[in-house]
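Novice: Okay, predicted coordinates and the sequence, questions at the end:
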Amino acid sequence: MKVDRVLVTGAGGQLGTVLVKTLRKLKGVENVLATDLHIKPEDKGLIFPLDATNEEAVAEMVLGNKITQIYHLAAILSAKGEEDPLLTWNTNLKSLFAILEVARKYNLDKIFFPSSIAVFGASAPKENTPQDAYLDPTTVYGTSKAAGEQWANYYFKKYKVDVRSLRYPGIIGYQSLPGGGTTDYAVEIYHKAVNKEPYICYLKEDTTLPMIYMNDAVRATLELMEAPAEKIKTRTSYNLNALSFTPSQVVESIKKWYPNFKVTYKEDYREAIAQSWPSSILDTQAQEDWQWQPHYLLDDISNEMITELKKKYNLHSQL
């Protein structure tokens, strides 16, 4: 029986941190090679250096480790990306081309490419945004993801490269700090709450965005990748829905554990980015093609975030 040998780029990021651990449990530590451009001291020996924009380096890593699948997570995210648009474009697209070309040349089994709700702009309905809504993103990150979706579809149709993709909403997880996304408030706010510190939110209190808990995001990724190829009907990227909420709704949920938690609202440039995105999305195709269903609601997320962050900060005995 053929053994999957998996390469993960961007493994030190928010999603990569959890996805790598899950993949290693499922496929064996020896069969999952985690890589990133920058390695944190605590990750040495667990994550290995790789510049994913360097096709030759990617090919060497793939061939030297008999890789059969790649989860290409490396990217510069939305808010961070606006600080240097050309660098973001070059990094996000050049790395994708390197991965796609290696997959094409060496007949890899599957590629995962994450997209984002950032692909949507003013032309998409704000509520219940459908799978086939027109894409006119307002950030370079969103533009790079929209272009990446088309290239993924092109490589599938022209070269039969099995590329699969999800349009992630904002991802909430306790395992690591986020890396420069517009939805990062929904992670940062829990860190402040468990440390009994006030939080200054950079979005308006009533700005609604689609979100997903980390466990659901990882499960969706693996379910998509494990689905039979004939079930995958969308080769750009699937809408992925879990729940939508506002910062004030997160605060109300947190107050069930921390009644005195204080939040003030001081919007910055990220509010304009958030306003260009959908407030809710439809993922009918994901439900129909590979039976996607989320598990976590907002209070479930709050309960798990608070429980796990208290452990992380060694706050077992207090609320």
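Specialist: Nice, thanks for sending it over.
Novice: can we go C-alpha only for contacts and neighbour counts from here?
Specialist: Will do.
Novice: hey, where'd the helices end up in the chain?
Specialist: For the chain, applying DSSP state H gives helices covering 14-27, 55-64, 78-81, 85-105, 140-159, 185-194, 214-226, 247-254, 269-275, 284-290, 298-312.
Novice: dropping in the other structure now:
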Amino acid sequence: MDKILVTGALGQIGSELVMKLREVYGADHVVATDLRSSAHEITQSGPFELLDVTNAKAMFEIAKQYEVDTIIHLAALLSATAEEKPLLAWNLNMGGLMNALEVAREQGCQFFTPSSIGAFGPSTPKDNTPQDTIQRPNTMYGVNKVSGELLCDYYFHKYGLDTRGLRFPGLISYMTPPGGGTTDYAVEIYYAAVTAGRYTSYIARDTNMDMMYMPDALDAIITLMEADSSRLTHRNSFNVTAMSVDPEAIAAAIRAEIPGFVLDYDVDPKRQAIADSWPHSIDATAARTEWGFQPRYDLQAMTKDMLCKIGERQLLRKA
């Protein structure tokens, strides 16, 4: 990767990935784009362009202007929001992806877009979900992700486009507020622990889902993109995970640092139904074998870092 274009740069992953990429490859080598602009470090620390990813012409012009050789396509509606607005989700998630793939094909770019555990469905094996298994999701977000995996495979086989991707679990970060995902409770719970000492979970007790701390997710993207292409068998849909947890497990880890923390429940049937359709745990053997995936954070290490960083941010806001 030399000149990198990132769509959805102000989103949950993009807002941290852009800064990581600029640190590794140089600020001028990472072009950030988003539908909106703001007084954000990303818009001020390197090239930034406004971009609606459903506008293919505008995307092509930016890619050509900056002579990019890599496209990291992150712009998308997340699971809970996509279920509320399925037509918008299809038009944005699939239309934007098709535009990005076409720009990558015309420019000869390496290409990355994330998939998700949402690509699995109720009939997928729930425990230690295999890399290659049945995928029949019952959400618009899941349908988008399965379609995206197949579409990227198609562009690789038909056009030789170097497409790569990861099936992310829930991503936990102290940097960016939740953005409409089913696993957002796992971010909200840490903020609530620091600011209020208690949290009401919309996901039920004993609902296990895979999670990963954002620093591990960023490292996984870069490691996969730098991997020797000849080693990759699966390319566009590697299972990756760091932990399988339910709300009680996160609460217990928080209580090790904040003993008085209280966890309540008020289950949201819509988001619970999405969570129930997903795996309890997934098998990341292919990612470890083909390109050396290895997360650094377990639940305890992530919890300590999350609470510390959120506490520091709260102090800065009060100062």
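Specialist: Good, I have the coordinates. Everything quoted here is computed from the prediction, not taken from an experiment.
Novice: returning to what we had before: export the helices of the first structure as JSON lines, with columns for mean neighbour count and distance to residue 37 of the first structure.
Specialist: Below are the helices of the first structure laid out as JSON lines (neighbours: other CA atoms under 10 Å; distance: least, CA to CA, whole Å):
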{"stretch": "helix 14-27", "mean neighbour count": "18", "distance to residue 37 of the first structure": "13"}
{"stretch": "helix 55-64", "mean neighbour count": "16", "distance to residue 37 of the first structure": "12"}
{"stretch": "helix 78-81", "mean neighbour count": "20", "distance to residue 37 of the first structure": "16"}
{"stretch": "helix 85-105", "mean neighbour count": "19", "distance to residue 37 of the first structure": "11"}
{"stretch": "helix 140-159", "mean neighbour count": "20", "distance to residue 37 of the first structure": "18"}
{"stretch": "helix 185-194", "mean neighbour count": "20", "distance to residue 37 of the first structure": "23"}
{"stretch": "helix 214-226", "mean neighbour count": "19", "distance to residue 37 of the first structure": "22"}
{"stretch": "helix 247-254", "mean neighbour count": "19", "distance to residue 37 of the first structure": "32"}
{"stretch": "helix 269-275", "mean neighbour count": "16", "distance to residue 37 of the first structure": "26"}
{"stretch": "helix 284-290", "mean neighbour count": "17", "distance to residue 37 of the first structure": "32"}
{"stretch": "helix 298-312", "mean neighbour count": "17", "distance to residue 37 of the first structure": "26"}
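Novice: between those helices, which one is nearest to residue 45 of the first structure?
Specialist: Residue 45 of the first structure lies closest, by CA to CA, to one member of those: helix 14-27, at 13.6 Å.
Novice: residues in the second structure aligned with the closest one?
Specialist: Aligned using TM-score structural alignment, helix 14-27 of the first structure spans residues 12-25 in the second structure.
Novice: Kindly report the same for stretch 133-146 of the first structure.
Specialist: Counting by TM-score structural alignment, stretch 133-146 of the first structure corresponds to 133-146 in the second structure.
Novice: how distant is the matching stretch from the center of its chain?
Specialist: 16 Å (CA atoms, centre = their mean, to the nearest Å).
Novice: now swap in stretch 128-146 of the first structure and tell me
Specialist: 15 Å.
Novice: Contacts for it next, please.
Specialist: Residues outside stretch 128-146 of the first structure that contact it (CA atoms under 8 Å, 6 or more residues apart in numbering) are 76-78, 81-82, 85, 88-89, 92-93, 115-125, 238-239, 273, 276, 278-285.
Novice: I figured residue 293 of the first structure hits residue 285, correct?
Specialist: No - using CA atoms under 8 Å, residue 293 of the first structure is not in contact with residue 285, being 11.5 Å away.
Novice: which ones are touching the residue nearest to residue 81 of the second structure when sequence neighbours are not counted?
Specialist: With sequence-adjacent residues excluded and distances taken as CA to CA, 6 or more residues apart in numbering, residue 81 of the second structure is closest to residue 180, at 5.2 Å. Residue 180 of the second structure is in contact with 77-81, counting by CA under 8 Å, 6+ apart.
Novice: now do residue 50 of the first structure
Specialist: Counted by CA under 8 Å, 6+ apart, residue 50 of the first structure has contacts 9, 35-37, 57-58.
Novice: Now distance to residue 243 of the first structure too, for these, in CSV please.
Specialist: Output for the contacts of residue 50 of the first structure, formatted as CSV (distance: CA to CA, whole Å):
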residue, distance to residue 243 of the first structure
9, 27
35, 31
36, 30
37, 32
57, 39
58, 36
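Novice: ok, so of these, who is nearest residue 149 of the first structure?
Specialist: Distance to residue 149 of the first structure, by CA to CA, is smallest for residue 9 among the contacts of residue 50 of the first structure, at 17.6 Å.
Novice: Please look at that closest one and residue 34 and confirm they touch.
Specialist: Yes - here residue 9 of the first structure reaches residue 34: they are 6.5 Å apart, a contact under CA under 8 Å.
Novice: would you turn the helices of the first structure into CSV with distance to residue 42 of the first structure?
Specialist: CSV is the format used below for these (distance: least, CA to CA, whole Å):
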stretch, distance to residue 42 of the first structure
helix 14-27, 12
helix 55-64, 22
helix 78-81, 24
helix 85-105, 25
helix 140-159, 28
helix 185-194, 20
helix 214-226, 21
helix 247-254, 30
helix 269-275, 31
helix 284-290, 36
helix 298-312, 15
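Novice: that older thread, what's the most distant pair in the contacts of residue 180 of the second structure?
Specialist: Top of the distance list for these (CA to CA): 77 and 80, 8.5 Å.
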